[in-house]
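1. model this:
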Amino acid sequence: MKIGLFIPCHVNALTPHIAIATLELLEAYGLDVDYPMAQTCCGQPLFNNGDLKGAAAAAHRFSQLFAGYDYVVAPSSSCVSHTACHYPPHTPGYAALQPRIYEIVEFLQDVLNVSALPKPVYFPHKVSIHQSCHGLRQRNHATASELMLPYQSRLERILALVDGITLTQPQRRDECCGFGGTFCVDEADVSVAMGQDRIAGHAATGAEFIVGAEASCLMHMGGILRHQHGTLRTLHIVEILNGKAAA
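-> As a prediction, the model looks like this:
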């Protein structure tokens, strides 16, 4: 199984340790993982800001670059949602590629069907699970509250494989953190206020860490937390699953 590692630009530039943790986790399961050095932005910022021509060019480049892999895997539900749901369907090579694009948690559960981690992981801390909007509603990470259905959480199920961990969730478990891509630039004050509210919800659980599968949400909340000088920290789920989270 040949995996093309898709690393979003914000992860590459600001949180490369998440990219490394993703690579290490996939390789620990015995997979052949390659990082195409020519990859660029998937085009989501262009699409969100109305540059459909630029977004289409990015879609074409992405589809050609990742065409030779069995699966494309990324530590970002937002960028995976864009590439798997919003590329122009007529993009050359995209029809064959689309069903092979996965976010890391859904890949581990739906393709590898993991029932154990590659090696035992001990993380004796209380964590509050953060559900990102794209992960929740486009990658089936959990049940959205408006559906009024029995609750399930992909992140909760896979984190339960970690020894010593205590899992909790904020009272409003699917509330947006306020990042929203370019929304945090266009409406910075609203974005920060939403982030502060989301952090308060996580902090109320008594958790030591906010854990999620979307690097951009964690980046947004992590920035606010650094300004607040509190003890609560953010971690991407792969940092725990690969056993190298700094506790």
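2. C-alpha from now on. contacts and neighbour counts both.
-> Will do.
3. In stretch 160-178, which residues are buried?
-> Judged by neighbour count (16 or more other Cα atoms under 10 Å), stretch 160-178 contains these buried residues: 161-162, 165, 167-170, 173-178.
4. gap between the two ends of that stretch?
-> End-to-end span of stretch 160-178 (Cα to Cα, to the nearest Å): 27 Å.
5. for the chain, what spans make up the helices?
-> Here the chain has its helices, by DSSP state H, at 9-14, 16-28, 44-48, 52-65, 77-85, 94-97, 104-106, 133-138, 154-159, 183-186, 188-203, 215-228, 237-241.
6. Pull out the buried positions in the fifth one.
-> Buried residues in helix 77-85, defined by neighbour count with 16+ other Cα under 10 Å: S77, S78, C79, V80, S81, H82, T83, A84.
7. can you list contacts of that helix?
-> Helix 77-85 is contacted by residues 8, 42, 44, 59, 74, 98-99, 101-103, 132, 134-135, 138-139, 213-214 when judged by Cα atoms under 8 Å, 6 or more residues apart in numbering.
8. Of all the helices of the chain, which one is nearest H125?
-> Shortest distance between H125 and the helices of the chain, using Cα to Cα, is found for helix 237-241: 10.7 Å.
9. which helices and strands sit right next to the closest one?
-> Helix 237-241 is packed against helix 16-28, helix 154-159, with contacts defined by 3 or more Cα pairs under 8 Å, 6 or more residues apart in numbering; DSSP states H and E.
10. try 6 Å this time
-> Applying 3 or more Cα pairs under 6 Å, 6 or more residues apart in numbering; DSSP states H and E, one finds that helix 237-241 makes contact with helix 16-28.
11. Buried ones in the helix it packs on, by neighbour count?
-> By 16+ other Cα under 10 Å, the buried positions in helix 16-28 come out as I18, A19, A21, T22, L23, E24, L25, L26.
12. how much space between the last one and V238?
-> The reference is to L26. On the measure of Cα to Cα, L26 and V238 end up 10 Å apart.
13. that older thread, could you dump the helices of the chain to TSV with distance to A247?
-> Formatted as TSV, the helices of the chain follow (distance: least, Cα to Cα, whole Å):
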stretch	distance to A247
helix 9-14	20
helix 16-28	15
helix 44-48	33
helix 52-65	36
helix 77-85	25
helix 94-97	38
helix 104-106	22
helix 133-138	25
helix 154-159	16
helix 183-186	29
helix 188-203	17
helix 215-228	16
helix 237-241	10
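14. To check against the first, give me the structure of this:
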Amino acid sequence: MRIALFITCFNDTMFPGTGKAVVRLLERLGHTVDFPQEQGCCGQMHFNTGYRREAVPLARRFAEVFRGYEAVVTPSGSCAAMVRDHHRVLQPDLAPPPVYELSELLVDVLGVTDVGAWFPHRVTYHPTCHSMRMLRVGDRPLRLLRAVRGIDLVELPAAESCCGFGGTFALKNPDTSNAMLADKVHHVRATGAEVLCAGDNSCLMHIGGALSRTRTGIATRHLAEILAATEEDADEHPS
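-> Sure, this is the predicted structure:
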């Protein structure tokens, strides 16, 4: 299958390794991955902060750039939800292309759960709010993680609780955000995990910052990075 990668602004700017992991993973599974250079913001930041008029041209550009692809994959539940749920609100006359969060693409479209990954570490998984509540990805990420060789996957207590990031929510409501974050960190530490995994780097950055500041020694990894890992990477300790 010919698949387009929508990397998102956040990943492109701060976590480019996640996009590279998506490409490695899909190419290992035998698919062709394109990266349209003309892509830009999906408009989520504008839409969520009330600048809907400014988000319209971004939504239209998105549809133009990704037109014609069998599938568009993004390593971000929040941006996938923006395109699928809100681009229709912004541009009802223009259907968005078929956009999938990574676990949806792998399980529902490509029909795989065992992607040949190897990650010999104790891992716990945080389901991000957009992927869980808007996309309803359910247990797809966990099914993919359970098939990873060498992994010790442990359940995260109160997993469905928000980490407190929420984009500008963390800036506008810092006290509430920090309280939510403290609860999440407490639960992550209780698992004894070496690595916290999630499908959105925004949440991983928020939680990972607290894990680092409190010197827990717990690393963070995007789902794509774990699924892209192979036995050749087994000697590398997560950092």
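15. TM-score for this pair?
-> The TM-score (TM-score structural alignment, normalised by the length of structure 2) is 0.92; 233 aligned residues with a Cα RMSD of 1.7 Å.
16. List the residues that contact the residue lying farthest from the centre of structure 2.
-> Ranked by distance from the centre of structure 2 (Cα atoms, centre = their mean), the top residue is D93, with 28.4 Å. Residues counted as contacts of D93 of structure 2 (Cα atoms under 6 Å, 6 or more residues apart in numbering): none.
17. Repeat that for D174 of structure 1.
-> Contact partners of D174 of structure 1, counting by Cα under 6 Å, 6+ apart, are Q131.
18. how about it, what's its partner in structure 2?
-> In structure 2, D174 of structure 1 lines up with E160, judged by TM-score structural alignment.
19. G222 of structure 1 maps to what in structure 2?
-> Using TM-score structural alignment, G222 of structure 1 sits opposite G208 in structure 2.
20. so how far is V188 of structure 2 from that match?
-> The gap separating G208 of structure 2 from V188 of structure 2 is 10 Å, by Cα to Cα.
21. In terms of neighbours, single out the busier of the two.
-> Neighbours per residue, other Cα atoms under 10 Å: of G208 of structure 2 and V188, the larger number sits with V188, 27 against 21.
22. Residue in structure 1 paired with that one?
-> For V188 of structure 2, the aligned position in structure 1 is H202, judged by TM-score structural alignment.
23. do you know how far its match is from G4 of structure 1?
-> Taking Cα to Cα as the measure, H202 of structure 1 falls 34 Å from G4 of structure 1.
24. same thing with L97 of structure 1?
-> 11 Å.
25. got the contact list for A159 of structure 2?
-> Shown in contact with A159 of structure 2 (Cα under 6 Å, 6+ apart): H126.
26. Mind listing what's buried along stretch 186-195 of structure 1?
-> Buried residues in stretch 186-195 of structure 1, counting neighbours by 16+ other Cα under 10 Å, are found at S191, V192, M194, G195.
27. repeat for stretch 31-41 of structure 2
-> Across stretch 31-41 of structure 2, burial judged by 16+ other Cα under 10 Å covers V33, Q39, G40, C41.
28. got TSV for these, with distance to E54 of structure 2 too?
-> Shown next, in TSV, are the buried residues of stretch 31-41 of structure 2 (distance: Cα to Cα, whole Å):
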residue	distance to E54 of structure 2
V33	30
Q39	17
G40	14
C41	11
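29. Closest to T168 of structure 2 out of the residues you listed?
-> Closest approach to T168 of structure 2 among the buried residues of stretch 31-41 of structure 2 (Cα to Cα): C41, at 16.2 Å.
30. mind checking how far the closest residue to that closest one other than its chain neighbours is from Q39 of structure 2?
-> Spatially, and ignoring its direct neighbours in sequence, C41 of structure 2 is nearest to C9 (5.9 Å; Cα to Cα, 6 or more residues apart in numbering). The gap separating C9 of structure 2 from Q39 of structure 2 is 9 Å, by Cα to Cα.
31. Need the counterpart of N178 of structure 2 in structure 1.
-> In structure 1, the residue paired with N178 of structure 2 is V192, using TM-score structural alignment.
32. Off-centre distance for stretch 46-57 of structure 1?
-> 22 Å (Cα atoms, centre = their mean, to the nearest Å).
33. I meant stretch 167-180 of structure 1, not that one.
-> In terms of Cα atoms, centre = their mean, the gap separating the centre of stretch 167-180 of structure 1 from the centre of its chain is 14 Å.
34. what about it, how long is it end to end?
-> Taking Cα to Cα, the first and last residues of stretch 167-180 of structure 1 lie 25 Å apart.
35. cool, stretch 239-247 of structure 1 as well?
-> By Cα to Cα, the extent of stretch 239-247 of structure 1 from end to end equals 10 Å.
36. Go through it and flag the buried ones.
-> Neighbour counts using 16+ other Cα under 10 Å place E239, I240, L241, N242, G243 of stretch 239-247 of structure 1 among the buried residues.
37. which residues sit in contact with the aligned partner of the fourth one in structure 2?
-> N242 of structure 1 is assigned A228 in structure 2 as its aligned equivalent, the criterion being TM-score structural alignment. Residues touching A228 of structure 2, when contacts are defined by Cα under 6 Å, 6+ apart, comprise A21, L25.
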